[in-house]
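**Student:** Sequence below, structure please.
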Amino acid sequence: MKTRTTRSLLAAAALAAALTACHSAAPREAAAHKQAAHDSEPASATRDTFTAHRTAIIPRPLKTQAQRGQFEFDANTPLQVHVGQAGERRVADYFAAKVRALRGFAPVVSETQTASTNARDAIALSIEPELAIGDEAYVLDIQSDGVRIRARTEAGLFYGAVSLWQLLTADGGQGAIRIAAQRIEDAPAYPWRGVMLDVARHFRSVDEVKSVIDQMALHKLNTFHWHLTDDQGWRIEIKQYPRLTQVGGCRILAGANGRDAQGKPRPYCGHYTQEQIRDVVAYAAARHITVVPEIEMPGHAQAAIASYPNLGVTDVVRKAPRVSPDWGVHTYLFGVDDSTFTFLENVLDEVAGLFPSKYIHIGGDEAAKDQWIASKKVQARIKSLGLKDEMALQSWFVGRIGQHLQTHDRILLGWDEILEGGRLPANATVMSWRGTAGAVEAAREGHDVIVAPDRQLYLDYVQSDRDDETPGRFPASTLRNFYDFSIVPAELTAQQSKHVIGAQANLWSEHRRGFDRVQTTLYPRLDALAEVVWSPTANRDWNDFQQRLAPQLARYRAQDVLVSDVAYAVSFKLIDGADGQPQLTLSNQAGFGEIRYRTDGGDPDPTSPRYRQPLPATLPLDLVATTFFDGRPVAAPRRFSARDLAGLSRRTSAGLRPCREGYNLRLEDDAARDGGRDGERAALTVNLIDPCWIYPAAALDGIGAIEVQVGQLPYNFQLWHDTDKIVTRKAVQGGALEVRLDDCKSAPIARLPLAAAKRSDGITTLRAKLPARDGRHDLCFVFASGTHDPLWALDAVTLHPAE
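**Tutor:** Below is the predicted model of the structure:
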């Protein structure tokens, strides 16, 4: 859905754009960059720990009041619940298990008649239906002689226990702990606090899905939107239609990913049985999370039509399509025959039996109408229904599905395209993804709205322009961007704003082959999202959030959850000093913490020199830097290394500038660097319209040769009406990379034939001589290959002195 992309943190040296370059004589292992300091000793009572923020809770509570003293928590602290109160007991058992996982011991749960009042030296949990607070609200009262958590409902008590767990684990240690006495009164700002996970493009196991749900629960998020069907896969068992998973649950991946070691097609398959679906739904419910299924219609239906071709526009499509290996906007739509609606209604009947959620998401987005327009049968149906056009037909389609969902007492939920073409069912809810215009329109028409705008809350955008960034779309959507998001559109009146029931972040998975990429895409932006949907805007404070996030990053590592550290990773930039000699500046994206460095290639520690001003880039150079907060690293070390001037000239994929905006992506290569199936894969910055890149202000004095690493990827993208915008250049010498000076339309000053690169699925090094030039010039690189498939990309460019 909605052209999206991504990849896990790679081991590489870091740098920013423009004159910033990546120089790594010996790249680090990928695992070291997936987790900051992951190979350090485990949390223990004896090692250094964070100085805990008084209220180290994410999301930030509504109201906190400091009290005098501290509460001491250890293995002898009892956890009290009322006799016979099953909800309290469930929360207590969950809390005890979470404490054991991080502190190394579990408090003993005891049942008592007076748990809410007899809390001396104990933690007492109490559900009190008469409390004058909201259903998800809680009161957490920490005194030196005991702790009480009170709530009207089990959900509220659960969230109070999560807050206490965060306080008790904020120091990053094990064993006993003291926490500051304080009173917390807390409640969510919005009832819908969601995350969407796309498992159609890349399938995720039940355990992986549960891992996401676990982290949602620990952030007080309460809605898991499960994107189960799309053009690339049908992932839910429907007993009446077994071919949906037998056929629709498998595809052949594009490029080298789709071939085995013998070069034969290798199916990529996966689906959930109904038993597994029920298991996930129950698992989420135990954590006060509702699972909302999405079954796409009328578009994004290619996998379903591949399974049952009669569901499509049969007078236009004469044979079954394959389950798509491509990303982008597809043109296969469900037909509008009564038999197709019988199929859809039967599917929704089984879905409704699996998911107790009052909402069922029917998609409704990106329904390219080409086949409906070309179909005589569909045009006849439009005429017989007295409809204006294909847009009105989709509105009728949505209305008919909405009527069926009402027979199950369910609410139709769809992307904002369901607003087009006519009136929605009165109780339909709109999820606004194309900005917030859909939210404004729907709220003004009296429909409830969930905001999920792509540029603000889509997780498939990259988090930085670093060279070790995971694949995704550009421009970057940073941790700060997520944190600064405002849910309610300014155009709405106070009354209309009441229809905005919340927000969610959407994780599309086209380029997230492994669960490591899912995790580093989610975290820590999930923390920012949690605060946006729970905490009132007036309560949010970016600097305070970062101080609370520092211990949360340690919690992730203690739970073996991978987390992106790019917000705090050190970036390097080369500049000219006052004396004309190169200098190196150090920074991090968030502008947080202390940067410490070493120049001997070793990893910095809290006693290493603190960065305060540009450093001389004296060759040979091997500088390693890390961001610290409160004496502990909040990111993995990053290295800037160069042995000679050629090393200083090196620019990697992320350090080059695209010739045009739009359709710029960072993609993972479909094979390892050496062309094999296993091993490190390059992350390449590409443009789907024009493979053209600029090395800005290259210093060409004394340069006589150029070395370029190039890669090719399968062009598995469907751009719909933008396909005719793709630029191809006439092949020269059987296909070549052309280097042009200053102007991308100028005559080439060098050509690097692609013959060797065409024979490899991996990265190929090309070399050519350059004519002598003085001063600084932009170098423009264009691929003259005669075709747009494969998609060519640059991995790195290095300038070499003349011999």
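
**Student:** C-alpha from now on. contacts and neighbour counts both.
**Tutor:** Noted.

**Student:** Now for Glu88: which residues touch it?
**Tutor:** Listed by C-alpha atoms under 8 Å, 6 or more residues apart in numbering, the contact set of Glu88 reads Val81, His82, Leu125, Ser126, Ile127, Glu154, Leu157.

**Student:** Run through the residues that contact the last one.
**Tutor:** Right, Leu157. Contacts of Leu157 by C-alpha under 8 Å, 6+ apart are Glu88, Val91, Leu125, Ser126, Ile127, Glu136, Ala137, Tyr138, Ile149, Arg150, Ala151.

**Student:** Show me those residues that map onto helices.
**Tutor:** Mapping the contacts of Leu157 onto helices (DSSP state H) picks out Glu88, Val91.

**Student:** Dump the contacts of Leu157 into JSON lines; add distance to Leu574 as well.
**Tutor:** Supplementary listing: the contacts of Leu157 in JSON lines, determined by distance: C-alpha to C-alpha, whole Å:
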{"residue": "Glu88", "distance to Leu574": "58"}
{"residue": "Val91", "distance to Leu574": "54"}
{"residue": "Leu125", "distance to Leu574": "57"}
{"residue": "Ser126", "distance to Leu574": "59"}
{"residue": "Ile127", "distance to Leu574": "59"}
{"residue": "Glu136", "distance to Leu574": "51"}
{"residue": "Ala137", "distance to Leu574": "51"}
{"residue": "Tyr138", "distance to Leu574": "52"}
{"residue": "Ile149", "distance to Leu574": "54"}
{"residue": "Arg150", "distance to Leu574": "56"}
{"residue": "Ala151", "distance to Leu574": "56"}
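
**Student:** quick check, nearest of the contacts of Leu157 to Ile418?
**Tutor:** Distance ranking of these against Ile418, using C-alpha to C-alpha, places Glu136 first at 30.8 Å.

**Student:** check contacts around Leu549.
**Tutor:** Applying C-alpha under 8 Å, 6+ apart to Leu549 gives the contacts Ala56, Ile58, Asp527.

**Student:** From these, which land in helices?
**Tutor:** When these are checked against helices (DSSP H), the matches are Asp527.

**Student:** nearest to Val563, of the contacts of Leu549?
**Tutor:** Set against Val563, the nearest of the contacts of Leu549 by C-alpha to C-alpha is Asp527 (11.0 Å).

**Student:** Touching, Tyr597 and Leu623? I think so.
**Tutor:** Yes: the pair Tyr597 / Leu623 is scored as a contact, 6.9 Å apart, by C-alpha atoms under 8 Å.

**Student:** this one next, for a side-by-side:
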Amino acid sequence: MLKKIFFVCLLVQQMAAQSVLPLIPLPEKVTPGNGNFTLDSKTVIVAESGSFEAKFLRDYVESTFGLRLKITSVPAAKGVHVIAFQLQIPDTTAFDSEQYVLDISAERINIAAAASQGQFYAVQTVIQLLPTDKTKSVRIPCLRITDRPKFKWRGMHLDVSRHFFPVDFVKRYIDYLASYKMNTFHWHLTDDQGWRIEIKKYPKLTQVGAWRNGTMVGHYNEQRYDTIKYGGFYTQQQIKEVVAYARERHITVVPEIEMPGHALAALSAYPELACTDGPFEAAKGWGVFEDVFCPKEETFTFLENVLSEVIELFPSEYIHIGGDECPKTRWKSCAHCQGLIRQLGLSDEHELQSYFITRIEKYVNAKGRKIIGWDEILEGGLAPNAAVMSWRGTEGGTAAAKLHHNVVMSPGSHCYFDQYQADPASQTQPIAIGGLITLEKVYSFNPIPEALSEAESKYILGAQANVWTEYILNEDHVEYMVFPRITALAEVLWGTADPAKFNDFTKRLSLHRKRLDTWGVHYCKLPFTN
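**Tutor:** Okay, the predicted model is just below:
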């Protein structure tokens, strides 16, 4: 009798395990079917000629299982297992470009979407359903999925100014975003510690500004530095290469060019743009520095010329202009700045910053683009068409949404992946800036504040996590800080996260862990120990 009970319990456990699909983010609706679709060397992919999504799936299957699937635009013969891509949606009248319907039967996988973007997300779902080991029998469970995201902006940020990362890693980072159906890569390209983008009109930005004469070692509180020259930058050709790579994966690259603060690297190359004579050098340490761009005509000419080249390189709707942490010390003692305040009838230096941002916005708008900036751009008055990225909590984003400005939520409380993942006192974690953001805390995040009405909440485009790299020196460390927290954020932004079902999420994540191992990702293993 006991043996029978044990056998029944074991069977129930196995069935429960099989019913958990390793899908992240969780699709909007999953209807289980019976049986499996089996991939073999005779399986045919039917898609429009030149379909990137079809080639992406074929290449993944070949690299993982050694199966080279044929792609054709001609319907396959009867009896052949088919993976069919259709640019249409059955039984629906309105369909967003990111939506898809995935039907898997024993004979056929049907991917239906109104646009290639939806097809790409369906492919990512299919890949997550594939085995993680190299097996001779590649089976995918039969089911039907109807799926679409909740938020328009589903992003990740990477700071390459404090520490620089090569193009190959940036592409790999983009691949990670694509795997979780994220669609925005925020590339933080300039700061006090280094200017990382080639600007042909101003070659000294990379000849001089891309390099610093040492770097802070250890934590900020220790105030220790080495004397090793450090730097690097991306050529415009490399920028184009990354943007094209991201575009194929339906990811928009949003560049950030910091102003009026965080400008020391630029000022080291062109000191005439400051309020004082300098001399300046790219910062060796972290923090906020008092030397910033001076709002004089030659500065605006410089920034407009820089932005002109940036806009040519990046087709994104938004250009990020920073706007955060700009001390007013130099402006307060600058004769030009004080004269400009009187001339324009401004109240103070905060309104001078608003003038600065508004003037930049007019230029960017004239080029057919929009600006987005950190929530400090609210101070002194928000530029007319600006979007706000809310990082000092959600209050700035709430205020901007009430003013009917678009908002991307990125609060330090939930979305700063440079913070610790576990109590630093446990001595299990590499050095970090501070704070504590666990996997569960990320999963609990709601980008829409309760203070907003239904109409106001429509201005919340979505959210993103930020990876500031003061304490992140190499690629493995970036991955460690990102994984597995990116998986929780992806589900939040897809709109299917439910904090009350966090345990269900972790069950799927435990299955998904095998894929992280297959990818060779360096991830924090603590969330998997419970």
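
**Student:** The contacts of Glu88 of the first structure, buried ones only, as a PyMOL selection?
**Tutor:** Only the buried entries of the contacts of Glu88 of the first structure go into this PyMOL selection, using 16 or more other C-alpha atoms under 10 Å:
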select buried, resi 81+82+125+126+127+154+157
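
**Student:** Would you reformat the contacts of Glu88 of the first structure as CSV and include distance to Cys250 of the first structure?
**Tutor:** Shown next, in CSV, are these (distance: C-alpha to C-alpha, whole Å):
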residue, distance to Cys250 of the first structure
Val81, 49
His82, 51
Leu125, 48
Ser126, 49
Ile127, 47
Glu154, 41
Leu157, 43
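
**Student:** what's the closest of the contacts of Glu88 of the first structure to Arg68 of the first structure?
**Tutor:** Set against Arg68 of the first structure, the nearest of these by C-alpha to C-alpha is Leu125 (21.8 Å).

**Student:** Spit out the contact partners of Leu125 of the first structure.
**Tutor:** Leu125 of the first structure sits next to Leu79, Gln80, Val81, His82, Glu88, Ala92, Ala115, Ser116, Arg148, Ile149, Arg150, Leu157 when contact means C-alpha under 8 Å, 6+ apart.

**Student:** Show me the strands in the stretch 551-700 of the first structure, by range?
**Tutor:** With DSSP state E, counting those that start in this stretch as the criterion, the stretch 551-700 of the first structure has strands at 570-576, 582-588, 594-598, 615-616, 621-629, 632-633, 638-642, 651-652, 657-658, 664-668, 683-687, 692-699.

**Student:** Please report how far Leu267 of the second structure lies from Glu376 of the second structure.
**Tutor:** The gap separating Leu267 of the second structure from Glu376 of the second structure is 22 Å, by C-alpha to C-alpha, to the nearest Å.

**Student:** cool, Lys229 of the second structure as well?
**Tutor:** Distance of Lys229 of the second structure to Glu376 of the second structure, given as C-alpha to C-alpha: 32 Å.

**Student:** and if you look at Ile89 of the second structure?
**Tutor:** Relative to Glu376 of the second structure, and taking C-alpha to C-alpha, Ile89 of the second structure is found at 43 Å.

**Student:** The two: who's more crowded?
**Tutor:** For Ile89 of the second structure versus Glu376, neighbours defined as other C-alpha atoms under 10 Å are more numerous around Glu376 (23 against 17).

**Student:** Quick check: that one touching Asp324?
**Tutor:** Yes: the pair Glu376 of the second structure / Asp324 is scored as a contact, 5.3 Å apart, by C-alpha under 8 Å.

**Student:** Find residues that contact each of those two.
**Tutor:** Joint contacts of Glu376 of the second structure and Asp324 (C-alpha under 8 Å, 6+ apart) do not exist.

**Student:** before we move on, back to that, a markdown table for the strands of the stretch 551-700 of the first structure, including distance to Ala558 of the first structure?
**Tutor:** Shown next, in a markdown table, are these (distance: least, C-alpha to C-alpha, whole Å):
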| stretch | distance to Ala558 of the first structure |
| --- | --- |
| strand 570-576 | 23 |
| strand 582-588 | 24 |
| strand 594-598 | 23 |
| strand 615-616 | 35 |
| strand 621-629 | 18 |
| strand 632-633 | 14 |
| strand 638-642 | 22 |
| strand 651-652 | 33 |
| strand 657-658 | 38 |
| strand 664-668 | 28 |
| strand 683-687 | 28 |
| strand 692-699 | 41 |
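
**Student:** Next up, identify which helix or strand the aligned partner of Val195 of the first structure in the second structure is on.
**Tutor:** Applying TM-score structural alignment, one finds that Val195 of the first structure aligns to Met156 in the second structure. Following DSSP states H and E, one finds Met156 of the second structure within strand 153-159.

**Student:** List of residues touching that strand?
**Tutor:** For strand 153-159 of the second structure, the external contacting residues (C-alpha under 8 Å, 6+ apart) are 177, 182-189, 408, 461-469, 490, 493-494.

**Student:** how big is the offset of that strand relative to the first structure?
**Tutor:** For strand 153-159 of the second structure, the mean deviation from the first structure after alignment is 0.3 Å (mean C-alpha distance after the TM-score superposition for the first structure).

**Student:** and the next element down the chain from that strand?
**Tutor:** Remark: after strand 153-159 of the second structure, the chain's next helix or strand is helix 167-179, criterion DSSP H and E.

**Student:** what ranges do the strands span in the stretch 151-300 of the first structure?
**Tutor:** Assigned by DSSP E, counting those that start in this stretch, the stretch 151-300 of the first structure shows strands spanning 177-186, 192-198, 223-227, 229-230, 233-234, 250-252, 267-269, 290-297.

**Student:** Quick one: average offset of the fifth one versus the second structure, please.
**Tutor:** Superposed on the second structure, strand 233-234 of the first structure shows a mean distance to its aligned partners of 0.3 Å (mean C-alpha distance after the TM-score superposition for the first structure).

**Student:** The fourth one now?
**Tutor:** Average distance, strand 229-230 of the first structure versus aligned residues of the second structure after superposition (mean C-alpha distance after the TM-score superposition for the first structure): 0.2 Å.

**Student:** same deal with the first one?
**Tutor:** In this overlay with the second structure, the average offset of strand 177-186 of the first structure from its partner residues is 1.3 Å by mean C-alpha distance after the TM-score superposition for the first structure.

**Student:** Tell me which other helices or strands that strand touches.
**Tutor:** Counting contacts by 3 or more C-alpha pairs under 8 Å, 6 or more residues apart in numbering; DSSP states H and E, strand 177-186 of the first structure is packed against strand 63-73, strand 138-143, helix 154-168.
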